Each structure stands twice: as structure tokens, then as C-alpha cells.
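Visitor: Sequence plus the predicted model coming up.
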Amino acid sequence: MKLASYADGSRDGHLVVVSRDLTQAHYATGIATRLQQVLDDWGFIAPQLEDLAVQLNHGKLRHAFAFEPAKCLAPLPRAHGWAVVDAEGGVRREVGGFAAPHQPLRAPAAGEAVLAALTGDLAAASDRASALDALRLLTLALDWRIGGDLVATQCAPVAVTPDELGDGWAAGRLQARLVALHNGAKLEPRDVTAAPGDALARLARLRALRAGQAAGVALGALDLSLAAGDSLHLDLKTAAGQSLFGAIDLDIAPAPSA
């Protein structure tokens, strides 16, 4: 299933279920209103959302509406922690919440694409298999830094369960293509692979993780220079070109006039 959080004036937004093709949505009211509720009680709530998703995908929900990514916050705006594991196994513990997929940056910054994994409760010293069992949802994120300092983390509009990834998910590993447009010009796509279970197990070596913890797998820095007034479109897609999580679309604030 695919889930998103529509902005409603609250800190956490309102949970919606999104169709497989990212065109339709339906409020999850009556089942859960926030994604954190789902992560806290996954075994009870997730099957109900799955049923709603099946009906949505088959066009059987009378009150479905067109999905609008521009109305989304990050799927989980206030995670219980955010840490990124790099290719060498190093861990960077980040601070702050997740920004919306269309929130503009106030200044040019260096960006790094990250596959973000949202977990259920995971005991300390859990192995990779246990970590994969605790993996609930995946999404695309972008860490933005200025001079090495994290200034923002933006998320794609939709978080998905691994079973929604189709051929892009095998043996606990994501395989996808990172596609970017810089000021409307297409950059060279990048094939990426990531094992979020390994990242979760790495974080759980010394301490337990609670439901709502986010672990990132670094997918590499963005090979471009951003300037004031620039725009960026970033998306993770299947080999067939289908968007997995919806795109991150952002603008960098133009330089102030003299």
C-alpha cells in the first residue's frame, strides 16, 4: 500500500491512502488519522488500510479524489529519530523533522539522495532478518547541507510498503533508477541499490529502535551545482519508468534584489 499525509494545519497532517499509480487517494479517517498511529499499532491497523488500498485500486471507493502531491507534508513529518548509514557503514545521526516535498530552500545547498526506511519497534542487537521484519515503509529523502551542516531533509510525498515495489524489491534490497531534472533539463539517470534492513540492523546494534524511527541508506550526492532561482525535480523510478514514491519538486529562493 501507499500512504501520504495531507496538510491540514496540524503538525502531522491527515493520513490518506494513495492508489498504486499515484492518481487517486482516499482519507483513512475511521481507521487512522496520522501515520504514527499506524506504526504504533501496525498489526491491527495496517490490514485495514490494505483493504482500503485494494478497494481504491479497483475503483470501488465512492469518495476517492484526485491525488495532489502539492498538498502533502512528508509522510511522517515528525519521526522519532533520523540517521543515515553511508556506504562504509558509518552512521550520521540527524536532527529535525522531515520537510514537505515541495518546500522551497532559502539558499543553495549540497544535496544527498537517501532511501528512508520507517520501522516498527526493533529490539537492540537485532539481526538483518529481524530488521527486515520490522521494516514498515520506504520513501525517498533528500538531505540538504551547507558547509557540512544539515539544513533540511525533504521527503517524497508517498511512503510505500516493500511489497508495492514489485521487481524493484528482491531479497530485502531495492533496485531503482534515480531521475533528476535541473531547471527542466534531464540529468544522466543513476541506477541505485540499497539494503534498508542492513541499515536498520546497524542502528539497532547498541540500542532498541521505537516505532517511527527513520533509517536512511545513502544513495550518493547529487552531482550538480544549485544556484538561487534554480528548480530541481527528483524521483526514484522502476526500470519501466513508474514513480515509486512520487517526486520531490523544489525551488531555491531567488537572490534578494539589491
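Guide: Perfect, thanks for sending it.
Visitor: When you work out contacts or count neighbours from here on, use the C-alpha atoms and nothing else.
Guide: OK.
Visitor: got the residue ranges for the helices in the stretch 51-200 of the chain?
Guide: Ranges of helices in the stretch 51-200 of the chain, per DSSP state H, counting those that start in this stretch, are 128-134, 196-203.
Visitor: Out of those helices, which gets nearest to E112?
Guide: If you check each of the helices of the stretch 51-200 of the chain against E112 by Cα to Cα, helix 196-203 wins as the nearest, at 16.4 Å.
Visitor: packing partners for that closest one?
Guide: If contacts are counted by 3 or more Cα pairs under 8 Å, 6 or more residues apart in numbering; DSSP states H and E, helix 196-203 sits against strand 82-85, strand 110-119, helix 128-134, strand 214-221.
Visitor: I'd like these as JSON lines, with mean neighbour count and distance to G229 appended.
Guide: Below are the helices and strands packed on helix 196-203 laid out as JSON lines (neighbours: other Cα atoms under 10 Å; distance: least, Cα to Cα, whole Å):
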{"stretch": "strand 82-85", "mean neighbour count": "22", "distance to G229": "29"}
{"stretch": "strand 110-119", "mean neighbour count": "24", "distance to G229": "15"}
{"stretch": "helix 128-134", "mean neighbour count": "18", "distance to G229": "41"}
{"stretch": "strand 214-221", "mean neighbour count": "24", "distance to G229": "20"}
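Visitor: can you list these in TSV and add distance to A180?
Guide: Output for the helices and strands packed on helix 196-203, formatted as TSV (distance: least, Cα to Cα, whole Å):
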stretch	distance to A180
strand 82-85	21
strand 110-119	11
helix 128-134	29
strand 214-221	12
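Visitor: Select, out of these, the one closest to V18.
Guide: The stretch from the helices and strands packed on helix 196-203 with the least distance to V18 (Cα to Cα) is strand 110-119; that distance is 17.4 Å.
Visitor: Name the residues that touch the closest one?
Guide: If you take Cα atoms under 8 Å, 6 or more residues apart in numbering as the criterion, strand 110-119 is touched by 39, 84, 134-146, 194, 196, 200, 209-222, 225-226.
Visitor: Can you give me every residue that contacts F98?
Guide: The contact partners of F98, taken as Cα under 8 Å, 6+ apart, are A74, L76, P77, R78, A79, A152, T153, Q154, C155.
Visitor: how many neighbours does the fourth one have?
Guide: A count of neighbours around R78, defined by other Cα atoms under 10 Å, yields 19.
Visitor: Please apply the same query to the third one.
Guide: Look at P77: counted by other Cα under 10 Å, it has 21 neighbours.
Visitor: Take this one as well and set it beside the first:
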Amino acid sequence: MKLATLKDGTRDGQLIVVSRDLQTAALADAIVGTLQRALDDWTFYAPQLRDLYDALNQARARNTFAFDAKACMAPLPRAFQWADASSYVNHVELVRRARGAEMPPEFRTDPLMYQGGSDDFIGAKDDIVCASEEYGIDFEAEVAVITGDVPMGARPDQALKSIRLVTLVNDVSLRELIPAELAKGFGFFHSKPATSFAPIAATPDELGGDWREGRVHRPMIVHWNGKKVGQPDAGVDMVFHFGQLIAHAAKTRNLRAGTIVGSGTVSNKDAKRGYCCIAEKRCLEMIEHGAPQTAYMKYGDTVKIDMFDEAGKSIFGSIEQAVAPLEAGAHRASSSQL
């Protein structure tokens, strides 16, 4: 089934069920008000939401309306935890090669992961608001999963069973701020602004045979300023599958329902498949030419991230964003209007 969250003036929005073709939707308020509440008691709410989804696809649901991704928040507008990994080791290797460093062998056996801000996710059509172009604004196209409760010490096979939903992510990075932050030894903070998500979060069965071995085996399609720059397959070269990533996150802590785990930037060894972040393009240029030639995003630039099924239909709806300055009025006030 496919779920989304409608903007309704509150922090957590209104849960809606969306048809498989993303054309129609129905409010889920008679069942459960928000996605987080549904995740908290998934075994109770999921069958009811599934019934509504089936009725919607069979044109039997009442009070339906046209689905509009622009009216949606992130599926989970805020989450208890957002842990992003770097499971496409090719991406990490390129970054290190570009600066003349060897990749430690343990990077292939022990996942890299950081804990990002999860109190202010943004919707698929919301602007990427940044205070300065000098920060090195970059997109990062990723796959993410949303889990139920995961006990501390869960094995990868157990962790896979905790996955409730799958979606796409634009994990925006401010590249010029990263070196100084990492040099402090405490990791990312200012260099990782609000993360944006596709409008749809889908149960894994919606992917059919393209969901296997804890990976999504579909191309990630990325356009920058209207030009296609990447189409790497998300199932290829993903060294750690989502069960392993979730188990890694749960090594020393319980993960509660609504935890989001990201794959990291999708990257293939085959450079002809393009790129899912500008930094990777710049690394390839440094390796080949000795210096980067491609600039980071500027105000007014756009990025579009999508994934299609074999029939050419968007699975999660597209992320389509423009970069905007803080002073342009695009800054979103909190729901309390501070």
C-alpha cells in the first residue's frame, strides 16, 4: 500500500492512503490520524489501511480526491530517529581516491552511519532553503526504509522483518562546511540541513520482485536543472543491505517505531550510469583532470529525483525542489509561528 501525509496546518499532518497509480487519495482519519500513530500499532492499523487501499484501487472508496504531491509533507514530517548510512562503498572510495587517500578495508565490513536531524523534515516539493551559496549546496539521492520497533542486538534477518515502508530521500549536504566539521571529530551538524522525502512511503510488497535481499533493484533517476545526470541501479553495488544497516543501528540501542534508516548516496561502479550527488561528479573530475570542474548548486537550481517501475510509472512520486535563499521568504515558520 502507499501512504502520504497531507499538510493540514499541524506539525504531523493528516495521514492519507494513495492509489497505486498516484492519481487518487482518501483520508485515513477514520482509521488513524498520523503515520507515526499507525507505526506505533502497525499490526492493528495496517490491515485497516490495507482495506482502504484496496477499495481505493478498485474505485470503491468514498470521499476520494485527486492526489497532489504539492499538498504533502514528508511521509513522516518528524521522526524519533533518522540514521543515514553509506552502504554504496563505491561512493566512499571515490571520495577518498580524489584526495589521495586509501579506503580502510573495514569500510566493506562495518557500515558507516551518522545520526541526522529528524525534527524538521521537508516535503518533496518544498524549497531547499540555504543561507549562502558558498556553503556548497549538493543533492544526494537515496533510498530509505521506515521501521517498526527493533530490539537492541537484532540480527540482520530479524531487522529486515521490521521494515514497514520504503521511500526516497534527498539528503542535502553543504559540502564546503563538511571538512571543518569532520576535523572537529564530532561529525556532521551544520553541513546537514533539513532532509526531504518523496511524497509516498510504500510497503515493500509494492515493489514486487524489485524488493529482494533487503535492496530496491530499480534505477534512481536524477535530473539537475532539467538534465538527466544519473540513473544508477539502487540494487547494484549496495554492499550492506537494509537488514544489515538496521542491525548496525540497533547494536547498542533499541530502535523505536518510526525510525528511518537511509542507504546513503546511490552509486554504481559503472560511471556511465551517472551520479546521484554533485560531489561524486567532482571526485571523478579530480581523479581524471586533477581539479573539479562542476560547481555546486546555486539559487534557482532545481533537482528532480524519482524511481519508476517496469511499466514506467513513478513508484514513490518525485522529489522536485528548487534552491532558495533564506531571505527570499521561502523559510518555513514552525506551526507555532515562533
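Guide: That came in fine, so what should we check first? None of the values given here were measured: they were computed from a predicted structure.
Visitor: Show the buried residues in the contacts of strand 110-119 of the first structure.
Guide: Taking 16 or more other Cα atoms under 10 Å as the criterion, what is buried in those is 39, 84, 134-145, 194, 196, 200, 209-219, 226.
Visitor: what does I252 of the first structure align to in the second structure?
Guide: Matched by TM-score structural alignment, I252 of the first structure corresponds to V323 in the second structure.
Visitor: Let's verify its match: helix, strand, or coil?
Guide: Classification of V323 of the second structure by DSSP: H, G, I helix; E, B strand; the rest coil places it in strand.
Visitor: dump the residue contacts of it.
Guide: Contacts of V323 of the second structure were listed using Cα under 8 Å, 6+ apart, and they are D127, I128, V129, C130, M297, K298, Y299, G300, D301, T302.
Visitor: State the distance from the residue lying closest to Q154 of the first structure once chain neighbours are set aside to A113 of the first structure.
Guide: Using Cα to Cα, 6 or more residues apart in numbering and skipping residues adjacent in sequence, the residue nearest Q154 of the first structure is A99, 4.5 Å away. To A113 of the first structure, A99 of the first structure is 14 Å away according to Cα to Cα, to the nearest Å.
Visitor: Next: S243 of the first structure.
Guide: Distance from S243 of the first structure to A113 of the first structure, counting by Cα to Cα: 15 Å.
Visitor: now do D12 of the first structure
Guide: According to Cα to Cα, D12 of the first structure stands 23 Å off from A113 of the first structure.
Visitor: follow-up on the earlier one: state the distance from the match of I252 of the first structure to G300 of the second structure.
Guide: Using Cα to Cα, we find V323 of the second structure at a distance of 5 Å from G300 of the second structure.
Visitor: Please apply the same query to M307 of the second structure.
Guide: Remark: distance between M307 of the second structure and G300 of the second structure (Cα to Cα) = 24 Å.
Visitor: who has more neighbours, the two?
Guide: For M307 of the second structure versus G300, neighbours defined as other Cα under 10 Å are more numerous around M307 (24 against 13).
Visitor: From A156 of the first structure, how far out is the equivalent of the more buried one over in the first structure?
Guide: Using TM-score structural alignment, the partner of M307 of the second structure in the first structure is L236. Here the criterion is Cα to Cα. By it, L236 of the first structure lies 9 Å from A156 of the first structure.
Visitor: Now for those two: what residues contact both?
Guide: By Cα under 8 Å, 6+ apart, L236 of the first structure and A156 have these common neighbours: L140, F245, G246, A247.
Visitor: what's the closest of those residues to L22 of the first structure?
Guide: Taking Cα to Cα as the measure, L22 of the first structure lies nearest G246 of those, at 7.3 Å.
Visitor: Burial check on that closest one, number of neighbours?
Guide: Neighbours of G246 of the first structure under the rule other Cα under 10 Å: 22.
Visitor: Tell me who's in contact with H102 of the first structure.
Guide: By Cα under 8 Å, 6+ apart, H102 of the first structure lies in contact with A70, I248, D249, L250, D251.
Visitor: With neighbour count and distance to G168 of the first structure as new columns, can those residues be given to me in TSV?
Guide: Below are the contacts of H102 of the first structure laid out as TSV (neighbours: other Cα atoms under 10 Å; distance: Cα to Cα, whole Å):
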residue	neighbour count	distance to G168 of the first structure
A70	15	26
I248	24	20
D249	23	23
L250	18	26
D251	21	29
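Visitor: Please convert these to CSV, extending it with distance to V54 of the first structure.
Guide: Shown next, in CSV, are these (distance: Cα to Cα, whole Å):
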residue, distance to V54 of the first structure
A70, 24
I248, 26
D249, 28
L250, 31
D251, 35
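Visitor: so which of those residues comes closest to S130 of the first structure?
Guide: For those, the residue nearest S130 of the first structure by Cα to Cα is I248; the value is 30.6 Å.
Visitor: returning to what we had before: so which of the contacts of V323 of the second structure sit within strands?
Guide: Here DSSP state E is the test, and the contacts of V323 of the second structure give I128, V129, C130, T302 as lying in strands.
Visitor: What's the first one aligned with over in the first structure?
Guide: Read that as I128 of the second structure. When the first structure is aligned by TM-score structural alignment, I128 of the second structure is paired with L105.
Visitor: how about the nearest residue to the match of M307 of the second structure, chain neighbours excluded?
Guide: L178 (4.6 Å).
Visitor: Next up, the contacts around that neighbour.
Guide: Taking Cα under 8 Å, 6+ apart, we find L178 of the first structure in contact with P189, R190, D191, V192, L234, D235, L236, K237.
Visitor: cool, and A199 of the first structure?
Guide: Residues in contact with A199 of the first structure (Cα under 8 Å, 6+ apart) are V84, V85, A215, G216, V217.
Visitor: nearest to E50 of the first structure, of those?
Guide: Of all the contacts of A199 of the first structure, E50 of the first structure sits closest to A215, with 23.5 Å by Cα to Cα.
Visitor: Against A240 of the first structure, how distant is the closest one?
Guide: With distances taken as Cα to Cα, A215 of the first structure is found 27 Å from A240 of the first structure.
Visitor: What does L168 of the second structure correspond to in the first structure?
Guide: Per TM-score structural alignment, L168 of the second structure is aligned with L140.
Visitor: Look up how far G9 of the first structure lies from its match.
Guide: Distance check for L140 of the first structure against G9 of the first structure: by Cα to Cα, it reads 23 Å.
Visitor: just the strands in the stretch 151-300 of the second structure please.
Guide: Counting by DSSP state E, counting those that start in this stretch, the stretch 151-300 of the second structure has strands at residues 163-170, 173-174, 196-197, 201-202, 211-212, 215-216, 221-224, 227-230, 260-262.
Visitor: nearest to D21 of the second structure, of those?
Guide: Closest of these to D21 of the second structure is strand 201-202, at 12.1 Å (criterion: Cα to Cα).
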